[in-house]
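Visitor: No letters, just coordinates:
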């Protein structure tokens, strides 16, 4: 079972207490964007077999959104962090790089 620590309230929560929100760090597209950009925003998502950055909501807790970095192969969690940032914190990227040499947050592994 996946277990994440909510960075907002500090509670360790099982996945049954959380609501998934899809891929983290997306560039949002709105009314002024092209049709192609809006289509890409709505439908084209990464679905990696490996390191992935995701959004989660502590639905049965504080109710706040946060981001998590984890490995989809092993369910290993590298860390959780605020949803108010535009990129993963360096300490989490360092933890990922220790386990996955050559990892790049831009292109994956």
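Guide: Everything's here; your move. Keep in mind it's a predicted model, so treat the numbers as computed, not measured.
Visitor: From now on I want contacts and neighbour counts done on CA atoms only, so please keep to that.
Guide: OK.
Visitor: Spit out the contact partners of residue 90.
Guide: By C-alpha atoms under 8 Å, 6 or more residues apart in numbering, no residues touch residue 90.
Visitor: so how far is residue 103 from it?
Guide: Noted for residue 90: a distance of 13 Å to residue 103, by C-alpha to C-alpha, to the nearest Å.
Visitor: Residue 84 and residue 1, how far apart?
Guide: Separation of residue 84 from residue 1 (C-alpha to C-alpha): 26 Å.
Visitor: take the one below as the second:
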């Protein structure tokens, strides 16, 4: 079982968490002007890289707070966790391919 270190509660079992998808996605500034195709692009289409990914996670069965995590999508290793609104840690994406 994977241990995820919640920045608020400490290390916990993976089953306590819910993945919220790709991190650092900015909501459109003027949503009224977007076409249906543009909304579909924003809502449904995300990167799915092999290697380093930045994701949002929720400690659903604990403090219920959101945080970001840097994860290797090949090994599933959590490389770093950091609070929402903070910049991602300096990690070399080439190292995780």
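Guide: Received, thanks. The structure presented is a predicted model; accordingly, all values stated were derived computationally and were not measured.
Visitor: more neighbours, residue 84 and residue 1 of structure 1?
Guide: residue 84 (10 against 7; other C-alpha atoms under 10 Å).
Visitor: Return the residue spatially closest to that one, with its sequence-adjacent residues excluded.
Guide: Among residues not flanking residue 84 of structure 1 along the chain, residue 66 sits closest, at 7.9 Å (C-alpha to C-alpha, 6 or more residues apart in numbering).
Visitor: after the helix or strand that contains the one you found, next one along is what?
Guide: Assigned by DSSP states H and E, residue 66 of structure 1 belongs to strand 65-71. The helix or strand immediately downstream of strand 65-71 of structure 1 is strand 77-82, counting by DSSP H and E.
Visitor: Give me the mean distance between that following strand and structure 2.
Guide: Here the mean offset of strand 77-82 of structure 1 against structure 2 after fitting is 0.8 Å, by mean C-alpha distance after the TM-score superposition for structure 1.
Visitor: Tell me where structure 1 has strands.
Guide: 3-5, 12-14, 19-23, 51-57, 65-71, 77-82 (DSSP state E).
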